[in-house]
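Q: With the input below, show me the fold.
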Amino acid sequence: MIGLTTFIESKGTSRYSSLCYTYIDAIIRAGGIPVLIPITEDKECLLKYADAIDGIIFTGGEDVSPLYFGENPIKEIGSISCERDACEMFLFKEAYDLDMPILGICRGSQLINVALGGSLYQDINAQLKDSLGHSPESGPSDQVYHMVKIEKDSKLYNIFENDTIAINSFHHQSVKELGKGLKAAAFSYDGIIEATESLEKDFVVGIQWHPEALAPKHPIFMKLFEEFISQCR
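A: Alright, predicted model coming up:
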């Protein structure tokens, strides 16, 4: 049973709990049962979700509020959801304390880092000189965009069995100072941290790209979900 965080989508006067189907499809194909977790302030409800699932994926979406790492927003900051930040921070700390396998994708990777006391570059191009492209204006999500270098002493290296891999990319923020108990597991060629792993837990992994979108055309990315499900079992 794999928890998947969602985002709030507004249409007219109605609000929906939404998630791209590629996440759901990847979990089913890897042998898991997806459980969509709505954003709620009800902590008892969230605790029951945490008790019912065997692993959790923190999905992509809005920027994490810089207030969580002691900064005011710069003008390049994107959309922020205070509701989602509070809900997911609570969920992460509960899952982490339970030693639950955790996978963070894009925003999810950033959330893990901030929840463990780390910080973010609020906007890569504004704050990092000579940075390369990380957030193309257009292009299909199942298309690889740039290369990353994977550290050989990492879980990702064991999963992909390669020290370089081509990925997609849709982020304008990235890890700055690492959170407590995290190590960098992959870098882009401009030095930006593209993946993190826990030094203290069996499986807490954050990645900046979207493997769930790549998996249908690039089967190598299913290896990540298969290993995640194996850890959850």
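
Q: Please count neighbours and contacts with C-alpha atoms only from this point.
A: Will do.

Q: where along this protein do the strands fall?
A: 2-5, 7-11, 14-18, 34-37, 55-58, 102-105, 120-121, 146-150, 164-167, 174-175, 182-188, 193-198, 204-207 (DSSP state E).

Q: Contacts only, for the nearest residue to P34 once chain neighbours are set aside.
A: Among residues not flanking P34 along the chain, I2 sits closest, at 4.9 Å (CA to CA, 6 or more residues apart in numbering). Residues counted as contacts of I2 (CA atoms under 8 Å, 6 or more residues apart in numbering) are I27, G32, I33, P34, V35, I53, D54, G55, I56, I57.

Q: Could you also give me the structure for this next sequence, so I can compare it with the first?
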Amino acid sequence: MKPIIGVTTFLSEQSKYSSVNKNYIDSIYAAGGLPVNIPIIAGETNYDAYVDMVDGILFTGGNDIAPYFFGENPVKQLHSMSSVRDEYELALFKGAYEKNMPIFGICRGIQLINVALEGTLYQDIYSQVPGALGHYPEHTAADEFYHSVQITGGTKLHEIFGTDRIFTNSFHHQSVKALGKNLVTTAFSEDGIVEAVESTEDRFLLGVQWHPEAMTNRHPMFLGLFTRFVQESLAYKQRGVSV
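A: Model (predicted):
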């Protein structure tokens, strides 16, 4: 029995394609899950039918989240936004969260989790966080180590990696600022940027700021994130079957 993992998609600039990077799909499949893309449907805010189809949801990377979703006006360094995608993912998150379904967020995904739980974001860490180091290298392969991440002991993230410090890739200019409800920071970069969050409740809710899906082939240790997520999703599926 394999759990079905819903994967969020993004709209192309011409809005002709609702798609996702294949690295997410490959990583979920390699971890033992069955990935299924969940399309963006403009004007739709009820995704309960999709939530009912899957056993876990992966929130992927992409656009900046529109700052009015966390009560701010935009700074001039804000990049591309898509309120259609924001509304779609917030609706998916609400449905999955209410069902206590396993949730995993990557890059934009960790930010979406935080905003959905009433947290805020740094819209641009380079202009808003004094002393911020590099977090978005140019002309660098996605599977290259870029900076270190310090992991807090006694957390799910520490269980997965089994160490206090790792190196990751990094491709973001936004990050978590004020934490959302029932969230705890479980990893930082050396300049203090939040690199991972987890739930304080009895549920699997994990977000990371880097892109592990781009690392799993060259650096297999990152597959552990997907393996744990898929295992939690399988347990969720089995609980539903046994009811």
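
Q: before we move on, the earlier item: if we take the contacts of I2 of the first structure, which one ends up nearest to S135 of the first structure?
A: Lowest distance from S135 of the first structure to the contacts of I2 of the first structure (CA to CA) belongs to I57, with 21.8 Å.

Q: returning to what we had before: turn the strands of the first structure into a markdown table, columns for distance to K129 of the first structure.
A: Shown next, in a markdown table, are the strands of the first structure (distance: least, CA to CA, whole Å):
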| stretch | distance to K129 of the first structure |
| --- | --- |
| strand 2-5 | 33 |
| strand 7-11 | 32 |
| strand 14-18 | 35 |
| strand 34-37 | 38 |
| strand 55-58 | 29 |
| strand 102-105 | 25 |
| strand 120-121 | 12 |
| strand 146-150 | 18 |
| strand 164-167 | 22 |
| strand 174-175 | 14 |
| strand 182-188 | 14 |
| strand 193-198 | 15 |
| strand 204-207 | 22 |
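
Q: Surely F187 of the first structure touches K149?
A: Yes - at 5.2 Å, F187 of the first structure counts as touching K149 under the criterion of CA atoms under 8 Å.

Q: Which residues are in contact with each of these two?
A: Common neighbours of F187 of the first structure and K149 (CA under 8 Å, 6+ apart) do not exist.

Q: which of the contacts of I2 of the first structure are also in contact in the second structure?
A: For the contacts of I2 of the first structure, the aligned pairs still in contact in the second structure (both residues aligned by TM-score structural alignment, their matches' CA atoms under 8 Å) are I27, G32, I33, P34, V35, I53, D54, G55, I56, I57.

Q: so which of the strands of the first structure gets nearest S81 of the first structure?
A: strand 7-11 (8.8 Å).

Q: Which secondary structure elements does the closest one sit against?
A: Applying 3 or more CA pairs under 8 Å, 6 or more residues apart in numbering; DSSP states H and E, we find strand 7-11 of the first structure packed against strand 14-18.

Q: buried sites along the strand it packs on?
A: Neighbour counts using 16 or more other CA atoms under 10 Å place S18 of strand 14-18 of the first structure among the buried residues.
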